[in-house]
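structural data only, the sequence is not supplied:
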């Protein structure tokens, strides 16, 4: 059975026509098809093996993809080939072909750096859908960010009956999905040209300019939430950008966009450095990353569901020299709202709490907890010292529970309602939103 699978490889890889359309031929094929001199053949061979530096990476990857296909054809009669090896070879060729295909669609006459991140590995898509299905009900809606070639989209459509809203801002990729997937699932799939990752930016535009068109277009297709204990909205995709979680924190705090009427659940592939940033409880030099992770853990629960090899995504993340292949795999995580925060901090205090934690954790190394708090309420240090606060202790030395206890004690002080904290918090929100009434 292994040999048949190798022989049928070209039929299984749907995107191989993209490679063939580029007109690549081996040196021997060029020799047979043209009557050229030995010097011309040498030039052709050098063009393939030693291309110009501007196109070397692209040409080499195309050559590797074609040579791999030809090698697989030659292995058809090899009795030593193993079924597992066939799977690995098939996966490798498929991902190479899809990489070339998405690069062709993304570029416009020249090589460009992708602004989004795409799933190319079918097994990674199957892993996500397998963990998503138990959390789905018939009325739930699935939002996908930057579907690209539709690898995850097709897996969702084939394995669930839920409506899938795919947000693809790139015109060529969206056109490709309209031609391939939309005719197969016309009642289940919707394609939109907005960038789902800019949800907080659309809200900021509505505040600063009063233009709510983009925000309304983003939120209009979403379902109404009648249940308080679960969300009918599932958002799936992949992101390498830690700023996404910064925006997610702010969206939760301001109770805007998705969180205005519901609490979506996210199923995302994220790289190891972003995962460590969100989960690490130990401070190590990077105070902005530590602050982001600490605030995130107050607002959200993160559950690790699985992992996927880094070469199954485009663009592939680079592996650090000290990391093993397993350590460089992307993590599949489930991110959901932490309902405990509503009992610990009042919803009307979210903005103040967010600013309080941010200000403490971003304080300079030579500052202490007491000096930071006394800038808001002078001579309040003894009130915290009698509860066990260290005179020379830095805020980043405290655990999340201790920071929450400091916030509660701070807001319970008699001078708190008249302190400078409120004015500084208001200035922070005005600067963030560009709105004077913030």
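Nice, thanks for sending it over. Since this is a predicted model, take the numbers as computed values, not measurements.

can we go C-alpha only for contacts and neighbour counts from here?
Will do.

and the host helix or strand of residue 31, how far out from the chain's middle?
Following DSSP states H and E, the helix or strand that holds residue 31 is helix 27-33. Its chain's average C-alpha position is 44 Å from that of helix 27-33, according to Cα atoms, centre = their mean, to the nearest Å.

try stretch 184-202
15 Å.

what residues does that stretch touch?
Here stretch 184-202 makes contact (Cα atoms under 8 Å, 6 or more residues apart in numbering) with 145-146, 157, 161-171, 174, 178, 182, 212, 214-215, 218, 244, 247-248, 251, 257.

how about it: buried residues?
Residues 189, 190, 191, 194, 195, 196, 197, 199, 200, 201, 202 are the ones in stretch 184-202 that count as buried (16 or more other Cα atoms under 10 Å).

among these, which are located in helices?
199, 200, 201, 202 (DSSP state H).

kindly provide the distance from residue 171 to residue 146.
11 Å (Cα to Cα, to the nearest Å).

more crowded one of the two?
The residue with more neighbours, out of residue 171 and residue 146, is residue 146; 29 against 12, by other Cα atoms under 10 Å.

shouldn't that one be in contact with residue 169?
Yes. Residue 146 sits in contact with residue 169 when judged by Cα atoms under 8 Å, with a separation of 7.1 Å.

comparison target, given below:
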């Protein structure tokens, strides 16, 4: 029986073969219920009018608007109408291609480019199912952003966003992509290799509640993921509530903030299956916080590990926990304003970052459980 290595070798040398076709079918089956798109033209138009000033702000000849899972091209057309930037869309569902090609003919090849792949496969790792090399896939997605595009780690070269990514995230896929954004930003790769890029995301309300949840040792929504998101990203809710949009748009109060929610009736799977989920969505903008551009990758990676490891002990007293690992740090942490009575699950994102920034400077940090957990 052929092992996995032999299967991969066979796939490399049998393009168009039955094996390659089976890999493709497996890929399509696996992704068929992951990717959703906006199908309401009024919502798309309202959204693009709302951010029209941002779409062309500081854009240059090498900047792109990217859209993942455009589906019917409803949002795509509005982005083309309300900006002068180039747009690159990623759609692997073949039956959607005629809709997108019509838009391409209407607005011109110099404005729109269609890629027959899924940019979100960076997060899922599905590009491996097609035996695609990661760097080739990277170049396919991000190539052309500047004249000397490379895998440079000099992240101070491009202070302005090289691209803005638009997509709707299914309830199944949202956590996977957002976790990957954390992974990508701390390593300055994939979505952040070319600069401090921005994201406009229709996010399931269940995921949004996790992103904005408050400290509590027993609240399951408040996790290491929450702290990572709030430390590394600035988040803005985009309000679409309007008397003009009565179909599936409403207001809701979350964490003492009013947000407009968009019902699932406004979305569809890109493979034409009906979107049966009752999950509502909130439209947000994510962008990396300014300090990220000044940090070394190793420092940020250490921080992500530090938070994850600490939250495995969220019911422990915070000061006692870190004092045991870093003897003598109690006075310093209290001096930072950390209450002696707080548990790890009570610490805010800012407090967690303060503690990390202090203990990371200590000489024995490199031999701690946080460093060894990499």
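Everything's here; your move. Please read these numbers as outputs of a predicted model, since none were measured by experiment.

among the contacts of stretch 184-202 of the first structure, which ones are buried?
145-146, 157, 162-170, 174, 178, 182, 214-215, 218, 247-248, 251, 257.

strands of the first structure, start to end?
Assigned by DSSP state E, the first structure shows strands spanning 118-119, 141-145, 163-167, 189-192, 233-238, 265-270, 300-308, 313-314, 330-337.

which of these sits most buried?
strand 118-119 (a mean of 26; mean count of other Cα atoms under 10 Å).

how about the helices in the stretch 151-300 of the first structure?
Residue ranges of the helices in the stretch 151-300 of the first structure, as given by DSSP state H, counting those that start in this stretch, are 151-159, 171-180, 199-208, 213-219, 243-254, 272-279, 287-299.

ok, so of the ones in helices among the buried residues of stretch 184-202 of the first structure, who is nearest residue 297 of the first structure?
Proximity of those to residue 297 of the first structure (Cα to Cα) peaks at residue 200, which lies at 19.3 Å.

show the contacting residues for whatever residue of the first structure lines up with residue 86 of the second structure.
Under the alignment (TM-score structural alignment), residue 86 of the second structure maps onto residue 163 of the first structure. Shown in contact with residue 163 of the first structure (Cα under 8 Å, 6+ apart): 140, 141, 142, 187, 188, 189, 190.

residue 55 of the second structure now?
82, 83, 85 are the contacts of residue 55 of the second structure under Cα under 8 Å, 6+ apart.

check the burial of the second one by counting its neighbours.
What it means is residue 83 of the second structure. Using other Cα under 10 Å: residue 83 of the second structure sits among 19 other residues.

before we move on, back to that, which of the helices of the stretch 151-300 of the first structure sits closest to residue 425 of the first structure?
It is, among these and with distance given as Cα to Cα, helix 243-254, at 13.2 Å.

that closest one vs helix 272-279, what angle?
Angle, helix 243-254 of the first structure to helix 272-279, by axes from the mean of the first three to the mean of the last three Cα atoms, to 10 degrees: 30 degrees.

start and end residues in the second structure for helix 243-254 of the first structure, please.
With TM-score structural alignment as the criterion, helix 243-254 of the first structure aligns to 176-187.

how close does that stretch sit to the first structure?
After superposition onto the first structure, stretch 176-187 of the second structure sits on average 0.8 Å from its aligned residues (mean Cα distance after the TM-score superposition for the first structure).

can you redo the helices of the stretch 151-300 of the first structure as TSV with distance to residue 430 of the first structure?
What follows is those, written out as TSV (distance: least, Cα to Cα, whole Å):
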stretch	distance to residue 430 of the first structure
helix 151-159	39
helix 171-180	35
helix 199-208	10
helix 213-219	20
helix 243-254	13
helix 272-279	27
helix 287-299	20
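
of those, which is nearest residue 44 of the first structure?
Closest approach to residue 44 of the first structure among these (Cα to Cα): helix 171-180, 32.0 Å.

packing partners for that closest one?
Applying 3 or more Cα pairs under 8 Å, 6 or more residues apart in numbering; DSSP states H and E, we find helix 171-180 of the first structure packed against helix 83-106.

could you give the residue range in the second structure aligned to the helix it packs on?
Helix 83-106 of the first structure covers no residues of the second structure once aligned (TM-score structural alignment).

report the angle between that helix and helix 171-180.
Going by the same axes, to 10 degrees, helix 83-106 of the first structure makes 120 degrees with helix 171-180.

which strands and helices lie in contact with helix 83-106 of the first structure?
helix 2-7, helix 16-20, helix 56-74, helix 171-180.

same thing but 7 Å
helix 2-7, helix 16-20, helix 56-74 (3 or more Cα pairs under 7 Å, 6 or more residues apart in numbering; DSSP states H and E).

and it, what's buried?
86, 89-106.

hang on, the earlier thing: select, out of the strands of the first structure, the one closest to residue 411 of the first structure.
Short answer: strand 300-308, nearest of those by Cα to Cα, at 23.1 Å.

what residues does the closest one touch?
Contacts with strand 300-308 of the first structure, where a contact means Cα atoms under 7 Å, 6 or more residues apart in numbering, come from 124, 329, 330, 331, 332, 333, 334, 335, 336, 337, 338.

and which of these is nearest to residue 112 of the first structure?
So of the contacts of strand 300-308 of the first structure, ranked by how close each gets to residue 112 of the first structure (Cα to Cα), first place is residue 330, at 23.3 Å.

got the contact list for the closest one?
269, 270, 271, 272, 307, 308, 309, 310.

now tabulate the residues you listed in TSV and tack on distance to residue 429 of the first structure.
Listed next are the contacts of residue 330 of the first structure as TSV, based on distance: Cα to Cα, whole Å:
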residue	distance to residue 429 of the first structure
269	31
270	29
271	30
272	31
307	37
308	39
309	40
310	38
